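Visitor: Any chance you can model this:
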Amino acid sequence: MVQTPSDAVDRFIPRSKLKFVLSGIVVAVIAIWLWPFRTVPTGSRGVVTQFGAIKGIENEGLVVLPPWQHLTLFSVRAEEAQIENADGSTSDTQPVKVSMTVRYSISVDRVAEVYEKYSHDGNLASYVQTATQEVFKAVTARYTAPDLIAQRAKVSADIASALKDKLALYGAHVINIDMRNFSFSPEYMAAINQKVTQEQLRLAAENKVRTVEAEQKQNIAIAEAEATALRAKADGEAYANLTVAKAQAEALRLQNEALAQNRDVLELRRIEVERAKADKWDGKLPEAIYAGAPIPFLNVQNAKQ
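Guide: As a prediction, this is how the structure comes out:
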């Protein structure tokens, strides 16, 4: 006996209950379709459309919609776009490349505009990459290659400013830009490295010359100080000798003056000494008189007188 599909249904679901099951399924589908409650998560906005036309923008939280309207979630969180090897050329025709990370977000007051013109989910990575390439070319063309290296911070600021103006056209706000892998051609980089090496050698030579000059100046200063010290010492010794000589001369002068003034006093002293000797003499002459020896108390000059 062949079993029909209806027999199989009857086997699992009795015919008396089948209509209730079908009715429940229909009600569930209708309830889901007509369910008016929707949720907009944090960091998003809800774009309400009706038959393709934008009817409004809903903030985060619970949203009640009629069944003929549709809610699309639109991200306003920070997004990032990777730009690899953006190329440009300096004003002195040196090719240059850079890789950047651009972080941006959609301005909340322009969600409807961005949804309608550029993106249904808030992702503008392709627009950001294109805009960054254009801005990088325009900015690097204003600098020479040496200036681009020496003024990298200013170059980065110029790129950020121009990119903000550019992405504002798409309703995006630039949060920050990270520049990385900033490089020139291998030939130019080799020339830069050689120039840096030469500059370092030149600075080292100048430092050595300055060191030698400083040592020479130090030696000259030491020699001048020693010469000054010797000269001061010689002047001091000469002054001391002159002072001593003057003192000695003055002493001799005073002594001579004293002797001249006191000659009579000395003569009296000599007479007193001779008298003292005469008082002590016993009247005997010495038995032996040597040549040149004085004869006591014999004053020939007085005897002649």
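
Visitor: all contacts plus neighbour counts: C-alpha atoms, from now on.
Guide: Will do.

Visitor: Show me which residues of the strand or helix carrying I57 are buried.
Guide: Counting by DSSP states H and E, the element that carries I57 is strand 53-58. Neighbour counts using 16 or more other CA atoms under 10 Å place I54, I57, E58 of strand 53-58 among the buried residues.

Visitor: what's the answer for stretch 42-61, then?
Guide: By 16+ other CA under 10 Å, the buried positions in stretch 42-61 come out as S44, R45, G46, V47, V48, T49, I54, I57, E58, N59.

Visitor: Which secondary structure elements does the helix or strand containing E134 sit against?
Guide: Per DSSP H and E, E134 falls inside helix 125-140. Using 3 or more CA pairs under 8 Å, 6 or more residues apart in numbering; DSSP states H and E as the contact test, the elements touching helix 125-140 are strand 79-89, helix 152-168.

Visitor: which residues of the stretch 1-150 of the chain fall in helices?
Guide: If DSSP state H, counting those that start in this stretch is used as the criterion, the helices of the stretch 1-150 of the chain fall at 5-12, 15-34, 111-117, 125-140, 145-150.

Visitor: Would you format those helices as a markdown table with mean neighbour count included?
Guide: Output for the helices of the stretch 1-150 of the chain, formatted as a markdown table (neighbours: other CA atoms under 10 Å):
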| stretch | mean neighbour count |
| --- | --- |
| helix 5-12 | 11 |
| helix 15-34 | 12 |
| helix 111-117 | 17 |
| helix 125-140 | 19 |
| helix 145-150 | 16 |
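
Visitor: Let's see this one next, to set against the first:
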Amino acid sequence: MTDTQGNSNRLQQHAVAGSRPIGSGIVALAIVLVLIAAVMGSWYTIDQGDRGVLLTNGALSSAVDPGLHFKLPWLQRVEKISLRQQVIKWGCENQSDCGNLPAMQAYSRDQQPANMRVTVNFHVPAAEVSNVYINYGSIEALADRVIARKAPQEIKTVFGQYDAVSVIQNRAKFNKDVADAISAVTDGPVMIDSVQVENIDFSDAYEQAVEARMTAQVEVQKQEQNLQQEKIKADIAVTQAKGRADSVKAEAEASAYKTKIEGEATAEAIKARAAALANNPLLVELTKAEKWDGQLPKSMIPGSTVPFLELGTPAPAAN
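Guide: This next block holds a predicted model:
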């Protein structure tokens, strides 16, 4: 019994002696791991376009700019806030792109229902990073409370100030009015960059009515154009006829004037000839003599006389 107990004691002593190095190795490994974790957790980086919020035991210590920084392991942590442009959408063709936001539905001033696709672009100013974290915790919560809950009502209010026709004809003005309205009610640490009303979809019945009205307007415009063309053709015909009439009138006046001048010339000639005959009675006989060829007629009417020239009495000879 004594030998057996001695052997048992010696085995226990050897087991205790062997467990001491194993335990020491585990403790050393744990210390090394703790040191590695402390070293790895003592530095961090902030990307360009982001800002960091340094928290010490949950309390805000400071806002951190981009770059490499150090912190106390386990006591401090960093939350990142993006300064990049963010987007909120309503009325997406694929509803999953809009998250939990409902479709944007509104009524125009003339009570026409419409579904709209609206996009709001915004960003957080660098100076407002601490305010965002303290009051909202994240950009998502900020967007939900400051923009997503207020913007739909403003869009519907502005849309209700337009009738269905004018909102289509004045898209740029409507878009600007919507952007101004959303910017006016956005009172949080956020900057509205732009607002786009990308699509306005009215009911099928209204769109068919608009299409029919536009078709009728096109037909009326076509008829007006045809009427205008006919009027132009008529004006051209009248102008051409007036031109021809003026031409005929001018020719008649020219002919009449020519006849008048010729008549006046003939009358003047006759008048001059008559005056000459009156002053010279023998001029007729002279003309006959000038025109006589000296031949007597070869045939004569019975009982007629032989033509002759009447010669005057010769003038007495001078002494």
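
Visitor: And the residue lying closest to I147 of structure 2 once chain neighbours are set aside, how far from V167 of structure 2?
Guide: Once flanking residues are discounted, I147 of structure 2 sits nearest to T186: 6.4 Å by CA to CA, 6 or more residues apart in numbering. Computed as CA to CA, to the nearest Å, the T186 of structure 2 to V167 of structure 2 distance reads 24 Å.

Visitor: Could you do D3 of structure 2 as well?
Guide: 108 Å.

Visitor: which ones are touching the residue mapped onto G58 of structure 2 from structure 1?
Guide: Counting by TM-score structural alignment, G58 of structure 2 corresponds to G52 in structure 1. Not one residue lies near G52 of structure 1 by CA atoms under 8 Å, 6 or more residues apart in numbering.

Visitor: From L266 of structure 1, how far out is G52 of structure 1?
Guide: Taken as CA to CA, the span from G52 of structure 1 to L266 of structure 1 is 151 Å.

Visitor: next one: I192 of structure 1
Guide: Applying CA to CA, the value for I192 of structure 1 to L266 of structure 1 is 105 Å.

Visitor: Can you classify the residue in structure 2 that R180 of structure 1 lines up against as helix, strand or coil?
Guide: Under the alignment by TM-score structural alignment, R180 of structure 1 pairs with E198 in structure 2. Following DSSP: H, G, I helix; E, B strand; the rest coil, E198 of structure 2 is assigned to strand.

Visitor: need the contact list for E198 of structure 2.
Guide: By CA under 8 Å, 6+ apart, the neighbours of E198 of structure 2 are M116, R117, V118, T119.

Visitor: Select from these every entry located in strands.
Guide: Residues of those located in strands (DSSP state E): M116, R117, V118, T119.

Visitor: ok, back up a step: how about the helices and strands packed on helix 125-140 of structure 1 in JSON lines, adding mean neighbour count and distance to V9 of structure 1?
Guide: Formatted as JSON lines, these follow (neighbours: other CA atoms under 10 Å; distance: least, CA to CA, whole Å):
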{"stretch": "strand 79-89", "mean neighbour count": "18", "distance to V9 of structure 1": "53"}
{"stretch": "helix 152-168", "mean neighbour count": "17", "distance to V9 of structure 1": "62"}
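
Visitor: Check whether the residue nearest to I147 of structure 2 really touches R145, as I assumed.
Guide: No - counting by CA atoms under 8 Å, T186 of structure 2 does not reach R145; the two are 9.7 Å apart.

Visitor: on that earlier part again, tell me the one of the buried residues of stretch 42-61 of structure 1 nearest T93 of structure 1?
Guide: For the buried residues of stretch 42-61 of structure 1, the closest approach to T93 of structure 1 (CA to CA) belongs to S44, at 45.2 Å.

Visitor: Surely that closest one and E58 touch.
Guide: No - at 9.1 Å, S44 of structure 1 does not count as touching E58 under the criterion of CA under 8 Å.

Visitor: and the helices of the stretch 1-150 of structure 1 as CSV, adding distance to A214 of structure 1?
Guide: Output for these, formatted as CSV (distance: least, CA to CA, whole Å):
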stretch, distance to A214 of structure 1
helix 5-12, 108
helix 15-34, 92
helix 111-117, 69
helix 125-140, 45
helix 145-150, 32
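
Visitor: which one of those helices lies closest to L163 of structure 1?
Guide: Taking CA to CA, helix 125-140 is the member of these nearest to L163 of structure 1, at 6.2 Å.

Visitor: quick check: angle from that closest one to helix 152-168?
Guide: Inter-element angle recorded for helix 125-140 of structure 1 and helix 152-168: 140 degrees (by axes from the mean of the first three to the mean of the last three CA atoms, to 10 degrees).

Visitor: can you list contacts of helix 125-140 of structure 1?
Guide: 80-83, 86-91, 102, 148, 155, 158-159, 162-163, 166-167.

Visitor: repeat for stretch 112-123 of structure 2
Guide: Residues outside stretch 112-123 of structure 2 that contact it (CA under 8 Å, 6+ apart) are 83-92, 103-108, 163-164, 190-203, 206.

Visitor: For whichever residue in structure 2 pairs up with P41 of structure 1, give me its contacts.
Guide: Under the alignment (TM-score structural alignment), P41 of structure 1 pairs with D47 in structure 2. Contacts for D47 of structure 2 (CA under 8 Å, 6+ apart) come out as P66, G67.

Visitor: separation between D47 of structure 2 and S130 of structure 2?
Guide: Distance of D47 of structure 2 to S130 of structure 2, given as CA to CA: 17 Å.

Visitor: got it, and A265 of structure 2?
Guide: Going from A265 of structure 2 to S130 of structure 2 by CA to CA gives 117 Å.

Visitor: If you drop the residues flanking it in sequence, what lies closest to whichever residue in structure 2 pairs up with P66 of structure 1?
Guide: For P66 of structure 1, the aligned position in structure 2 is L72, judged by TM-score structural alignment. With sequence-adjacent residues excluded and distances taken as CA to CA, 6+ apart, L72 of structure 2 is closest to S42, at 5.6 Å.
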